[in-house]
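J.: 3D model of this:
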Amino acid sequence: MEPLAAQAADVDFSTWALFARATPIVQITMLMLVVASIWGWAIIIQKTVNYRAARRASARFDRAFWSGEPLDELYDQIADAPSCAAERVFAAGMTEWRRSHRDDGALIPGAQARIERAMDVAIAREAERLNGGLSFLATVGATAPFVGLFGTVWGIKHAFEQIAIAQNTSLAVVAPGIAEALLATALGLLAAIPAVIFYNKLTADSDRIVGGYESFADEFSTILSRQLDA
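T.: Model prediction:
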């Protein structure tokens, strides 16, 4: 047993060595998982930064909106280049509000419904922008373990073929092939676990941000409704 153990100990089990010894199909599978993991982390970092910026921008706009400044003046300041989602929702509502006035100052019938639809469309655009890329995280979280399992099954198949050719079931023959195969599953889990965790977190964050836009739209609609009734 000692010669076999010594022979197994001489085998390089580092990650790079396991990858280099793997079959081309398993190597391609591992590369796909690594790329998916890197891409997923890029989306996670980008969305985290974007969501924080969106929350800060919304808080800044809320302070300006409720500062007591006339809404027409606030609209004139941001109408040409809204800098955040909250400003774009507000601008959509105010734009429709102004378009609903006739030359004589009277309102075109149905103004309230049109203003609400305009803000709903703006919110839907912002929600689509916020959720962009999250579907990739969901796909990686759902499929990466199975892709890694495919690589493992293929690698084990190759390992058994090598055992049959060598007609030797010693540790030195079996261990490298099994280790190479299991590396694919490890990479699949490495890609899937963060993707699932952050998909759930980022989806919840996005829902809260969009909920804030919807609440603002309701409050703004209420303000306009009072002016319409007056």
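
J.: use CA for all of it now, contacts and neighbours both
T.: Fine.

J.: Please name the nearest non-neighbouring residue to Val210.
T.: Distance criterion CA to CA, 6 or more residues apart in numbering; nearest residue to Val210, sequence neighbours excluded, is Ala127 at 6.2 Å.

J.: Now do stretch 158-174: distance from first to last residue.
T.: The first and last residues of stretch 158-174 sit 11 Å apart, counting by CA to CA, to the nearest Å.

J.: How far off centre is it?
T.: Chain-centre distance of stretch 158-174: 43 Å, with CA atoms, centre = their mean, to the nearest Å.

J.: now swap in stretch 89-109 and tell me
T.: On CA atoms, centre = their mean, the centre of stretch 89-109 falls 36 Å from that of its chain.

J.: picking that back up, check which helix or strand covers the residue nearest to Val210.
T.: helix 111-131 (DSSP states H and E).

J.: this one next, for a side-by-side:
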Amino acid sequence: MCWGIFIAKLIYLNKSKREGRALLVKLLNSHNLKMAEQGLTQEPSTAKLLIQACLHELNLSSNNATTSDALKERVAARLDRVKAELSADMNKGTGVLATIGSVAPFVGLFGTVWGIMNSFISIAKTQTTNLAVVAPGIAEALLATALGLVAAIPAVVMYNYFSRSITAYKSQLLDTVTVIMTILSRDLSAKDTQAKPLEQLIDYQQIKAAGK
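T.: I've put the predicted structure just below:
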């Protein structure tokens, strides 16, 4: 079960992270939402649900009058909800690994106690401590201990690995949400009648020269 979860989860996680990186690069190179939307493919992608959620909220909001701040709040709320759902979906299966890693040693310990108990029963029946009498029960005890460790150790290692990888995936989703909100804010500023050119807000030329 551990190895089945590990292989399936590893493929799904790596695929999602790869698609998420590609979308993030696309968004970073997009000047507006229309440009970002044009680059979307028809192939399913988990991270793509974020930009689709943003566009869906914009379509719903287009039927009524709204303000920039209210629109940003609605889009941010929808993106947070999608991000939470994607994070929860990615965590599926890791709980099984944690349970196996915690419980398996105790199952092995129970088998150890059972095997030793059988050895004592054999001693009581035969009234002798001959190795041939004790050995079968001890062998059962050692086998049960080994099986518990064989199940527990990989489960703990896999769980720790996925914990780090899923944390990185969540960070990637957060970066995507931030970029989407940045693009949306840029689009709204372009339509704002009170917006001013960048040169009137900050000394952009000086900053540009310093950057060179």
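
J.: ok so, going back, quick check: the residue nearest to Val210 of structure 1 vs Val49 of structure 1, distance?
T.: Counting by CA to CA, the gap from Ala127 of structure 1 to Val49 of structure 1 is 16 Å.

J.: The two: which has the busier surroundings?
T.: For the pair Ala127 of structure 1 and Val49, the greater number of neighbours falls to Ala127 (18 against 11), based on other CA atoms under 10 Å.

J.: What lines up with that one in structure 2?
T.: Aligned counterpart of Ala127 of structure 1 in structure 2: Ser87 (TM-score structural alignment).

J.: Wait, its match touches Ser171, no?
T.: No - with contact defined as CA atoms under 8 Å, Ser87 of structure 2 and Ser171 do not form a contacting pair (10.1 Å).

J.: now Leu142 of structure 2, nearest residue through space, not along the chain?
T.: Using CA to CA, 6+ apart and skipping the chain neighbours, the partner closest in space to Leu142 of structure 2 is Thr112 (6.4 Å).

J.: Quickly note the distance from the residue mapped onto that neighbour from structure 1 to Gln77 of structure 1.
T.: Mapped onto structure 1 by TM-score structural alignment, Thr112 of structure 2 lines up with Thr152. The gap separating Thr152 of structure 1 from Gln77 of structure 1 is 60 Å, by CA to CA.

J.: Show me which of these two is the more surrounded one.
T.: For Thr152 of structure 1 versus Gln77, the count of surrounding residues by other CA under 10 Å is larger for Thr152: 26 against 11.

J.: So that one is in contact with Thr185, correct?
T.: Yes - with contact defined as CA under 8 Å, Thr152 of structure 1 reaches Thr185; the gap is 6.0 Å.

J.: In structure 2, which helix is the longest?
T.: helix 131-191 (DSSP state H).

J.: Quick check: next helix or strand after that helix?
T.: Downstream of helix 131-191 of structure 2 (by DSSP H and E), the next one is helix 198-201.

J.: In structure 1, what range does that following helix match?
T.: Against structure 1, there is no aligned range for helix 198-201 of structure 2 (TM-score structural alignment).

J.: which residues are contacting that helix?
T.: For helix 198-201 of structure 2, contacts defined as CA atoms under 8 Å, 6 or more residues apart in numbering pick out Tyr204, Gln205.

J.: Show me what secondary structure element comes after that helix.
T.: Using DSSP H and E, the next helix or strand after helix 198-201 of structure 2 towards the C-terminus is helix 204-211.

J.: you'd agree the residue nearest to Leu142 of structure 2 is up against Glu140?
T.: Yes - judged on CA under 8 Å, Thr112 of structure 2 makes contact with Glu140 at a distance of 7.1 Å.

J.: Show me what Val133 of structure 2 aligns to in structure 1.
T.: Mapped onto structure 1 by TM-score structural alignment, Val133 of structure 2 lines up with Val173.

J.: any idea which element the closest residue to that match other than its chain neighbours lies in?
T.: In this structure, Val173 of structure 1 finds its nearest non-sequential neighbour in Ile163, 6.6 Å apart by CA to CA, 6+ apart. Assessed by DSSP H and E, Ile163 of structure 1 sits inside helix 134-166.

J.: That helix vs structure 2, average offset?
T.: Helix 134-166 of structure 1, aligned to structure 2 and superposed, deviates on average by 0.8 Å (mean CA distance after the TM-score superposition for structure 1).

J.: Pull the contacting residues for the residue nearest the centre of structure 1.
T.: Centrality entry for structure 1: nearest residue to the mean C-alpha point is Leu134, 2.8 Å, by CA atoms, centre = their mean. Applying CA under 8 Å, 6+ apart, we find Leu134 of structure 1 in contact with Ile43, Tyr199, Leu202, Thr203.

J.: So which of the residues you listed wins on neighbours?
T.: Tyr199 (24 neighbours).

J.: what does that one align to in structure 2?
T.: In structure 2, Tyr199 of structure 1 lands on Tyr159 (TM-score structural alignment).

J.: Look up how far Arg21 of structure 2 lies from Ile153 of structure 2.
T.: For Ile153 of structure 2, the distance to Arg21 of structure 2 (CA to CA) stands at 32 Å.

J.: Run a quick neighbour tally on Tyr12 of structure 2.
T.: Tyr12 of structure 2, neighbours per other CA under 10 Å, totals 13.

J.: Also Arg56 of structure 1?
T.: 13.
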